[in-house]
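Engineer: Quick check, what structure comes out for this input:
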Amino acid sequence: MLPADYIDLYCERTAPGFWNEPLNALSNLSFIVAALVALYLVRKRGKSGIAELVLIALAAAIGIGSFLFHTFANTWSELADVVPIWSFVAFYIIMVIYRATGENLFRTLRASAIAVGITAAIFWFSSDAVLTDIDAGPDPFNGSLQYLPAMVALLIATLLMHLRKHPARAYITLATATFAISLMFRTVDMALCFSVAFGTHFMWHLLNGLMIGFLLAALVLKMPPQGQAR
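Structural biologist: Below is the predicted model:
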């Protein structure tokens, strides 16, 4: 008898059990490493911003939440997985806009409203919910379309950074490329299950930890608070 709220979405999981997804669980250490590196960069810069510390904490929370989901594999741990992810995405976008507009609150609110509208439209056409669909297995995209808004946001940010020759453009470009590759690994996890017994989802974690590291480095090093040299 399976638990009523048991969730099995990935190739590596074959049965209920805390350590039934060891690679998927332990690969979440990449988010903790990214958070620690970003914290080091903030302290090396000499002045901590509360917004950056919140983002660093959210990056670590992504790793913890995803670890819980890939060990407990149930409804509450699924929420622990997705809430930090989308909280990081939303807060990071707002902070980038705020710093890019010279910390202009009105322009930040206006640009954020546009970003919310675009995101909502993409969700409408690509996914019914933010939560991973429990029936994602048969889906040819394996539930990865829910991350299309994040991919679009990164592509737009990369384009704008290059058009404006922004100092953070290299970091944002690396983050975008890394996310595209990681999304591919997430998508093919179930499709390659017969040939790769443990799946490829763990690569999604490893590369996303790297991607978040690039994003945090861009904010800390190239988009510091006003009054601090870039």
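Engineer: CA atoms for contacts and neighbours, from now on please.
Structural biologist: Noted.
Engineer: residues touching the residue nearest the centre of the chain, list them.
Structural biologist: Averaging the C-alpha coordinates of the chain gives a centre point, and the residue nearest to it by C-alpha atoms, centre = their mean is residue 85 (5.3 Å). Neighbouring residues of residue 85 by C-alpha atoms under 8 Å, 6 or more residues apart in numbering: 58-59, 62.
Engineer: Could you rerun that using 10 Å?
Structural biologist: Counting by C-alpha atoms under 10 Å, 6 or more residues apart in numbering, residue 85 touches 58-59, 61-63, 65-66, 79.
Engineer: before we move on, what about residue 154?
Structural biologist: For residue 154, the residues meeting the contact criterion (C-alpha under 10 Å, 6+ apart) are 93, 148, 160, 172-173, 175-177, 179-180, 215.
Engineer: Now the second one, please; I'll put the structures next to each other:
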Amino acid sequence: MDRSSWHQPIDAYCERIDPSFWSEPVNALTNGAFILAAIAAGLIWLRAPRRDWLVAVLIVLAFAVGVGSFLFHTVATRWAALADVVPIALFIIVYFFLAMRRYLELPLWAALAVTALFQGLSMMVPGLWLDFARAQFGYDPLNGSAGYLPAAAAMIVVGALVWRCKPAVGRALVGIGGLFVVSLTFRSIDTLVCGALPLGTHFVWHLANGLVLFLLLRVALPRPA
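Structural biologist: I've put the predicted structure just below:
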């Protein structure tokens, strides 16, 4: 890929009508939900009974998700797309590892191995889904959302596994997983509703997913004794 391709404009969302910086004002500004989630979680972290540095990393990544997504919905180039997806991918990986260690209480080696396996399988899903969707429908009805399905499944499965031994965590993860599925739905239908709703629905994904990240961080934050 040559250098010029990194600056190639991307038009991927209903709201965008041209390559200008503020062509997606609602999509851009609703990334504030991720920033607010990180700030709110950070304030709780500061008041926590102990310093949890793994959660601190997740809070920084949540903030980076907001910044990266803002760049993508304003600059809208290939390099900005990378700034968008990398913090999200890192957040998912780190939180999955945390869940393996603290919710399922796996030993370090097992948590690392399962996290690596999860990441490997997650990387396969988008390509497998796209091949299937093109063969069956001729287009991607999930609008690029297939890569997030493993994260949704992980929340629900881990929540179900710990439901009895850690009921508060289990209920929270299953509920957050359900909310994440709802937010993914709004991400997926964005281009489908353009004719009826020129603004699209991607901004709802930002708002709902900002809440998802905050709730995940809240579950992970140390509680007072």
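Engineer: Can you give me the TM-score here?
Structural biologist: Scored against TM-score structural alignment, normalised by the length of structure 2, the superposed chains reach a TM-score of 0.86; 214 aligned residues with a C-alpha RMSD of 2.3 Å.
Engineer: aligned partner of the residue nearest to the centre of structure 1 in structure 2?
Structural biologist: Under the alignment by TM-score structural alignment, residue 85 of structure 1 pairs with residue 88 in structure 2.
Engineer: Verify the contact between residue 131 of structure 2 and residue 140 for me.
Structural biologist: Yes. A contact is recorded between residue 131 of structure 2 and residue 140 when judged using C-alpha atoms under 10 Å, the distance being 9.1 Å.
Engineer: okay, the two: which has more neighbours?
Structural biologist: More neighbours sit around residue 140 than around the other of residue 131 of structure 2 and residue 140, counting by other C-alpha atoms under 10 Å; the figures are 18 against 13.
Engineer: contacting residues for the equivalent of that one over in structure 1?
Structural biologist: Residue-level alignment of residue 140 of structure 2 against structure 1, with TM-score structural alignment as criterion, gives residue 139. For residue 139 of structure 1, the contact set (C-alpha under 10 Å, 6+ apart) comprises 133, 145, 187, 190-191.
Engineer: Of those, which are still contacts in structure 2?
Structural biologist: Shared with structure 2 under both residues aligned by TM-score structural alignment, their matches' C-alpha atoms under 10 Å, the contacts from these are 145, 187.
Engineer: Restricted to strands, list the contacts of residue 139 of structure 1.
Structural biologist: Per DSSP state E, strands hold no members of the contacts of residue 139 of structure 1.
Engineer: Now, the contacts of residue 154 of structure 1 that are in helices?
Structural biologist: The helices in this structure, assigned by DSSP state H, contain 93, 148, 160, 172-173, 175-177, 179-180, 215 from the contacts of residue 154 of structure 1.
Engineer: can you tell me which helix in structure 2 is longest?
Structural biologist: What stands out as the longest helix in structure 2, according to DSSP H, is helix 108-136.
Engineer: Check which helices and strands it sits against.
Structural biologist: The contact analysis (3 or more C-alpha pairs under 10 Å, 6 or more residues apart in numbering; DSSP states H and E) places helix 108-136 of structure 2 against helix 78-98, helix 149-161.
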